[in-house]
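Visitor: sequence plus the predicted model coming up.
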Amino acid sequence: MKKLLFIILSFFAITLLSYGNAYAYSDPPSITGKSVVVMDANTGAVVYGKNENKPYPPASTTKLMTVLLTLENCDLDEVVTVGEFPPTIEGSKIYVDVGEKMTVEEMLYSVIMVSANDCAAALAEHISGSIEEFALLMNQRAKELGCKNTNFVNPHGLYDDKHRTTAYDLALMEKELLNHEKYIEISKTKSTFLQPTNIFKEKRPLWNDNRLLHDAYECYYPDAIAGKTGYTDESRHSFVASACKGDNKFIIAILFDENKAYYDETPKLFDWAFKNFSTEKAFSKGEEIGTYETTNGSIIPLLADKDILYTKDNSSKEKPSIVINKDTLSNKFFNKGEPITTVAVNYNGQGYSSEVLSGSDYEEEVLPVVGNLVTTEDNTISYKNLFMIIGGIVLGIILLILATIYIIKKRNLAKKRKKTFLFL
């Protein structure tokens, strides 16, 4: 009987544990694309990756970098005059003509919403003077963002055997773009019209290619905020999309999807990410994250220089470790608000760092007159040295008085002798 009861209890225990694990964490849905990454847009942490660092031809997702450089280098109301090359370009375009004038903003709408290759080329020439020079700028900016496997040769993504990037690198570009409100505004625009120009006398209609935005499609995702599609025969299908729920924001980048399955798969992948991960704050800017006791016993509050966020695995009870580097603070004096050291935050393979500010002044102990002559290595007053200095000063005063008395007596004696000599 006892054995039977033990077996029954064991069965229920195993069942309960299995049930808990199944709902605490779930595997990501299957993705058709050969290269995939899911990134927390707030922290840059990768929560899922498949060949995410393997280079592939990116097609029009290349335009993420073109849009980023345009936002960083141009005013929206700048006028772009189309040169001879952009109208000759192949692929998707709005059919600009040589000498046509459009604002940077209008061209951004065209590039983001309908993937206009001609506008991407026109923006590249406007910024750098030529496609070749703009490609150099693209690669330089990619390195600054931390991209390690990217080489761009054009601003639009038409196939070139040297034109490559990765799902991870594209996610980094999208992460930076999400800091630009104009990018999100344009990316969320479902349809609009471009006004007539000096050459094209009718309004041009624009319809956003990102189906996640349109409720007429089954793949409609209400939390989607941005997306960029891409396709060439050689590159196959590519897609980069972002979605936001509350404080949580994720980026999905997919390369070399042969079946264009990303519209069916991306919403499921977003749901998985939002369910299993969340952005948490380790500490806030200005928050006291610790204290430092100086050698003389003073307590210095240590303040965070910025918010530090990390990506929490919702199935884990693990807490981030916070380590303040206090080794560099010894024998150091500082002012309130001054950066004095660093803090490292580590969680589940993620690492973040920030400067640490002093919450109060810490100055060298200095007494009037004697200055720092009696300050010890511990930044305290050495009363032994102080008494020695005071004793020396007192002794010096006494000797000075005695010397003065001696001189006065000697002068008086000399005067008496002089008078005696005159009398004789």
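Guide: In hand now; what should we look at? Numbering: from 1, shown residues only.

Visitor: C-alpha only now, for contacts and for neighbours.
Guide: Will do.

Visitor: strands along the stretch 151-300 of the chain, start to end?
Guide: 191-194, 204-207, 224-232, 236-245, 248-257, 277-283, 288-293, 299-304 (DSSP state E, counting those that start in this stretch).

Visitor: out of these, deepest packed?
Guide: Most buried of the strands of the stretch 151-300 of the chain by mean neighbour count (mean count of other Cα atoms under 10 Å) is strand 248-257; its value is a mean of 27.

Visitor: so the residue lying closest to Pro86 once chain neighbours are set aside is in which element?
Guide: Leaving aside its sequence neighbours, Pro86 sits nearest to Asp118 (Cα to Cα, 6 or more residues apart in numbering; 4.6 Å). Assigned by DSSP states H and E, Asp118 belongs to helix 117-128.

Visitor: tell me which residues of that helix are tucked away?
Guide: Buried residues in helix 117-128, counted by 16 or more other Cα atoms under 10 Å: 117-127.

Visitor: which outside residues touch it?
Guide: Residues from elsewhere that reach helix 117-128 (Cα atoms under 8 Å, 6 or more residues apart in numbering): 63, 66, 70, 73-74, 80-83, 85-96, 104, 107-108, 110-111, 130-131, 134, 155-156.

Visitor: in helices, which of these fall?
Guide: The members of the contacts of helix 117-128 that map onto helices under DSSP state H are 63, 66, 70, 73, 104, 107-108, 110-111, 131, 134.

Visitor: with neighbour count as extra columns, can I get these in JSON lines?
Guide: Formatted as JSON lines, the ones in helices among the contacts of helix 117-128 follow (neighbours: other Cα atoms under 10 Å):
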{"residue": "Lys63", "neighbour count": "24"}
{"residue": "Thr66", "neighbour count": "25"}
{"residue": "Thr70", "neighbour count": "21"}
{"residue": "Asn73", "neighbour count": "11"}
{"residue": "Val104", "neighbour count": "23"}
{"residue": "Met107", "neighbour count": "24"}
{"residue": "Leu108", "neighbour count": "25"}
{"residue": "Ser110", "neighbour count": "27"}
{"residue": "Val111", "neighbour count": "28"}
{"residue": "Ile131", "neighbour count": "21"}
{"residue": "Phe134", "neighbour count": "24"}
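
Visitor: also this one, for the comparison:
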Amino acid sequence: MQKLLSSIIYSICLILLSLAYINDTKDFLSNFAPFCTTGNIKPVPPQTITPESLGITASSTEPSNMYSKAYCLVDADSNRILASKDEDMKLPMASTTKIMTCIIALENGDMGSIVTASQNAASMPDVQLNMKAGERFILQDLLYSLMLESHNDTAVAIAEHIGGSVEGFAKLMNLKAEELGLGSTHFVTPNGLDADEHYTTAYELCCIASYAIQNEDFMNIVQTPSHQFSNYDGTRAYSVNNKDAFLTSYNGAIGIKTGFTGNAGYCFCGAARRDNVTLVSSVLACGWPPNKGYKWSDTRKLMDYGFKGHAQAAVTPKNPLPAITVSDGKEASVPVKRTSTESFNVLISKDDIITVSYELPEKLSAPVRSGDIIGYENYTINDGLYMSIPIVASKTIDKTDSRYFANILVRMFFANY
């Protein structure tokens, strides 16, 4: 039966093709696919958007004479790198680890739950809350101890409470890193004490921080000047104070975390916001004692460069898109559209170049369904991909069949008589 049907379709096509050489018939058939022509549909060439066309004049010289072994500055909205040195080098990150510890606790823990300190937690080296084995706390209070004074015993108590063990909690941390697309970050401890295979990069630490500062509860904690609490049984009182000097010394600073170990050196991951622009920076291996202030100096240089040398501009997707040829379809081409035509902001300097390029096929095969993603409109800034907007078919094109060709024959017959 299938062979018979195929033979019928083939015969109909031969009839129509032969009739196409008769002028009147040819004109008639030109109204139908596949006999009509779509003309020469040209691919869309790449286009350049200059900062000047967007009104951007900001410019600055990238920081020099930095103390950090590796550093990075990103636009927090896109994680686009604005300045960096060895940003992909795997390095220990000390207590900046606790940014991820806090986020895992906020996302997986009950803030009102009771945390019981184990002997393992109580045995952690300085810096400590000096909790005692068996002592009980409310989880929310411990997050202030974790982030304001960077207590190592608190980090382990939180990890054991939520993950069942330090190892179980580390799995949660690594799963989150994988979820965030961080391929050069690996956690072993919740407090950042030196350990083999415990590392991140300057860039990926910025990505972790960019994610964390989207959490309102996280921001409330890291911006708190001080916090007082008691253990659950009310037998001991505690007071913790924010050790992040950047928070009160830099215009627009919003946190977030310092760190130091013998292997990692001084580390800091900071964030600042001005005029709807949020920047995140990280400095790793930024000196050893007694050079405690190097991390602040490097961070200010990065932030100054970001704010003084860049400005926001709105880009609106508006270039016309061509129809795409469709083979074996009931129409010869399909119109396409973007999934979004809304303007989006870019943070750039006058030296940056935005390029718009297109990933579109020369031809599609029917059937094509309305809403099918058929390509992308890509926006790159310099050499880095900034955004991809999906391009979809805006209507359905069904595949030709015997009924379609039979209908053309019938219409052609009545058109002539």
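Guide: Received it, and whenever you're ready, just let me know what you need. Values in this document were obtained by computation on a predicted structure and should not be read as measured data.

Visitor: follow-up on the earlier one: what range in the second structure matches the helix holding Asp118 of the first structure?
Guide: Mapped onto the second structure using TM-score structural alignment, helix 117-128 of the first structure covers residues 152-163.

Visitor: once aligned to the first structure, how far is the matching stretch on average?
Guide: Mean deviation of stretch 152-163 of the second structure relative to the first structure after superposition (mean Cα distance after the TM-score superposition for the first structure): 1.4 Å.

Visitor: for the second structure, which segments count as helices?
Guide: In the second structure, the segments counted as helices under DSSP H are 2-19, 23-29, 98-108, 119-122, 139-148, 152-163, 166-179, 202-212, 216-222, 246-249, 294-309, 402-416.

Visitor: tell me the buried residues in the first one?
Guide: Looking back up the chat, that one is helix 2-19 of the second structure. Buried, per 16+ other Cα under 10 Å, within helix 2-19 of the second structure: 9, 12-13, 16-17.

Visitor: burial of Phe333 of the first structure, as a residue count?
Guide: Number of residues near Phe333 of the first structure (other Cα atoms under 10 Å) recorded here: 13.

Visitor: before we move on, what about the one 10 residues further on?
Guide: For Val343 of the first structure, the neighbour count with other Cα under 10 Å is 19.

Visitor: what do we get in the second structure for it?
Guide: For Val343 of the first structure, the aligned position in the second structure is Glu377, judged by TM-score structural alignment.

Visitor: isn't that match right up against Ser388?
Guide: Yes: Glu377 of the second structure is in contact with Ser388 according to Cα atoms under 8 Å; the separation is 5.6 Å.

Visitor: mind listing what the residue nearest to Ser184 of the second structure when sequence neighbours are not counted touches?
Guide: In space, and not counting its chain neighbours, Ser184 of the second structure is closest to Thr200: 5.9 Å by Cα to Cα, 6+ apart. The contact partners of Thr200 of the second structure, taken as Cα under 8 Å, 6+ apart, are 89-93, 184-186.

Visitor: dump those into CSV; add neighbour count as well.
Guide: Shown next, in CSV, are the contacts of Thr200 of the second structure (neighbours: other Cα under 10 Å):
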residue, neighbour count
Met89, 18
Lys90, 20
Leu91, 21
Pro92, 31
Met93, 32
Ser184, 17
Thr185, 21
His186, 22
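
Visitor: about what we covered before: out of the strands of the stretch 151-300 of the first structure, which comes closest to Leu9 of the first structure?
Guide: strand 277-283 (33.2 Å; Cα to Cα).

Visitor: now do the closest one: which elements does it pack against?
Guide: strand 308-313 (3 or more Cα pairs under 8 Å, 6 or more residues apart in numbering; DSSP states H and E).

Visitor: neighbouring contacts of the strand it packs on?
Guide: Strand 308-313 of the first structure has contacts (Cα under 8 Å, 6+ apart) with 40, 42-43, 45, 276-285, 345, 347, 350, 352-354.

Visitor: same check, this time on stretch 9-24 of the second structure
Guide: Contact with stretch 9-24 of the second structure is made by 25-27, 29, 401-402, 405-406, 409, as judged by Cα under 8 Å, 6+ apart.

Visitor: change it to 10 Å
Guide: Outside stretch 9-24 of the second structure, the residues that touch it by Cα atoms under 10 Å, 6 or more residues apart in numbering are 3-8, 25-30, 34-35, 400-406, 408-409, 412, 416.

Visitor: just the buried ones among those residues, please.
Guide: Buried, going by 16+ other Cα under 10 Å: 25-26, 28-29, 34-35, 400, 402, 405-406, 408-409, out of the contacts of stretch 9-24 of the second structure.

Visitor: and Lys50 of the first structure, what does it touch?
Guide: Contacts here follow Cα under 10 Å, 6+ apart; on that basis Lys50 of the first structure touches 31, 33-38, 167-168, 254.

Visitor: coming back round to it: mind putting the strands of the stretch 151-300 of the first structure in CSV, distance to Lys143 of the first structure included?
Guide: Converted to CSV, the strands of the stretch 151-300 of the first structure look like this (distance: least, Cα to Cα, whole Å):
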stretch, distance to Lys143 of the first structure
strand 191-194, 34
strand 204-207, 33
strand 224-232, 21
strand 236-245, 19
strand 248-257, 18
strand 277-283, 26
strand 288-293, 33
strand 299-304, 28
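
Visitor: now which residue in the second structure aligns to Asn325 of the first structure?
Guide: So Asn325 of the first structure corresponds to Leu360, using TM-score structural alignment.

Visitor: re earlier: which two in the buried residues of helix 117-128 of the first structure are spaced the farthest apart?
Guide: Asn117 and Ile127 (15.5 Å).

Visitor: from Ser187 of the first structure, how far off is Ser278 of the first structure?
Guide: Computed as Cα to Cα, to the nearest Å, the Ser278 of the first structure to Ser187 of the first structure distance reads 24 Å.

Visitor: ok, now Lys281 of the first structure?
Guide: 28 Å.

Visitor: next: Gly351 of the first structure.
Guide: Remark: distance between Gly351 of the first structure and Ser187 of the first structure (Cα to Cα) = 31 Å.

Visitor: among those two, which residue is more densely surrounded?
Guide: Each of Gly351 of the first structure and Ser187 has its neighbours counted (other Cα under 10 Å); Ser187 has more, 24 against 14.
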